[in-house]
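Undergrad: just to be clear, the model below is a prediction. Sequence and coordinates:
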Amino acid sequence: MSRQNNAKSAGVTLLTAAVAAVTAGLCCVGPLLYLLFGISAAGFAGLSQLEFLRVPMIVLSLGLMLRVFWRLYFSKRLWCTGRLTLGQTRFLFWLILPFMLLILFYPTAVAWFYEVFE
């Protein structure tokens, strides 16, 4: 596999993980917007029907993030994007991971936050 294809594969994996993380939280976006901005969530009531997608998308997103972790630390294939070094890519991975986890688990995190700071 060429360097260009290797970089594209890694980018597609990260992008797919991000899309899966956002999709996993779609069912809860209405209450979150109401909570954050005080706007009416009536228009988002239909998004609660996407609740059945939450668990599969969480599994998909975590699986893809584990694949990227494995590629960054344990894979024998070279990781070369032409623009970023391996160290820079690892730094970006660790920078993005907390945000991805927060997006994935924000309904649980918000409930915990309110329970602790109530």
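TA: Good, I have the coordinates.

Undergrad: when you work out contacts or count neighbours from here on, use the C-alpha atoms and nothing else.
TA: OK.

Undergrad: show me the helices in the chain, by range?
TA: 3-24, 29-37, 54-73, 86-116 (DSSP state H).

Undergrad: do you know how far Pro98 is from Asn5?
TA: 27 Å (Cα to Cα, to the nearest Å).

Undergrad: ugh, typo on my part, it should be Pro56
TA: 28 Å.

Undergrad: try Ala41
TA: Counting by Cα to Cα, the gap from Ala41 to Asn5 is 43 Å.

Undergrad: want to compare, so here's the second one:
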Amino acid sequence: MNQNESNLPMVGGIIAAIGAGVCCVGPLVLLLLGISGSWISNLTAFEPYRPLFILVVVLLLGYTGWRIYRPIEECEPDSACAIPATRHRRKITFWLTSATAIVLVTSNYWILWFA
């Protein structure tokens, strides 16, 4: 198995999480950059797609977790999956990515405390 191929779901998950959080994180980033105005509250173009993005995040990260935590016996010999150090790095990357995705997906609920 190609090493890049197994990283695609994780990358896709974080991109979908950014899509899910862009309606809430976008205005905050603009405020942090010093850009303000009442028009910032109208940056909700992606809001109707939020549930779809969240579903994609859950599916892609679920698939990635299943691939990372599968038994080592299911890996092809000499593949990246069969190397313990690579598996460990992928697990760390998976959990960091998942934490980032959770922050972005849930930003709609906690971002109000900072605005």
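TA: Now that the structure is in, tell me what you want to look at. Small disclaimer: the values here were computed from a predicted structure and weren't measured.

Undergrad: need the TM-score from the superposition.
TA: The TM-score (TM-score structural alignment, normalised by the length of the second structure) is 0.73; 108 aligned residues with a Cα RMSD of 2.9 Å.

Undergrad: quick one on the thing from earlier: Ala41 and Asn5 of the first structure: which has the busier surroundings?
TA: Legend: neighbour count by other Cα atoms under 10 Å for Ala41 of the first structure and Asn5, higher for Ala41 (15 against 12).

Undergrad: count of neighbours near the closest residue to the more buried one other than its chain neighbours?
TA: Closest residue to Ala41 of the first structure apart from its sequence neighbours, by Cα to Cα, 6 or more residues apart in numbering: Gly30 at 5.1 Å. A count of nearby residues for Gly30 of the first structure, using other Cα under 10 Å, gives 20.

Undergrad: so Gly30 of the first structure makes contact with Phe44?
TA: Yes: contact criterion Cα atoms under 8 Å: Gly30 of the first structure and Phe44 qualify, at 5.1 Å.

Undergrad: show me what contacts the aligned partner of Ala20 of the second structure in the first structure?
TA: Using TM-score structural alignment as the criterion, the counterpart of Ala20 of the second structure in the first structure is Ala24. By Cα atoms under 8 Å, 6 or more residues apart in numbering, the contact set of Ala24 of the first structure is Leu53, Arg54, Val55, Pro56, Met57, Ile58, Leu104.

Undergrad: and the residue mapped onto the fifth one from the second structure, what is it in contact with?
TA: Which is Met57 of the first structure. Met57 of the first structure maps onto Phe53 in the second structure, with residues paired by TM-score structural alignment. Residues counted as contacts of Phe53 of the second structure (Cα under 8 Å, 6+ apart) are Ala16, Ala17, Gly19, Ala20.

Undergrad: please repeat the previous calculation with a cut-off of 10 Å.
TA: The contact partners of Phe53 of the second structure, taken as Cα atoms under 10 Å, 6 or more residues apart in numbering, are Gly13, Ile15, Ala16, Ala17, Ile18, Gly19, Ala20, Gly21, Phe46, Glu47, Leu59, Val105.

Undergrad: kindly report the same for Val25 of the second structure.
TA: Ile18, Gly19, Leu31, Val103, Leu104, Val105, Ser107, Asn108, Ile111.

Undergrad: of these, keep whichever come out buried.
TA: Ile18, Gly19, Val103, Leu104, Val105, Ser107 (16 or more other Cα atoms under 10 Å).

Undergrad: rebuild those as CSV, extending it with distance to Ala82 of the second structure.
TA: Output for these, formatted as CSV (distance: Cα to Cα, whole Å):
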residue, distance to Ala82 of the second structure
Ile18, 31
Gly19, 33
Val103, 31
Leu104, 32
Val105, 32
Ser107, 36
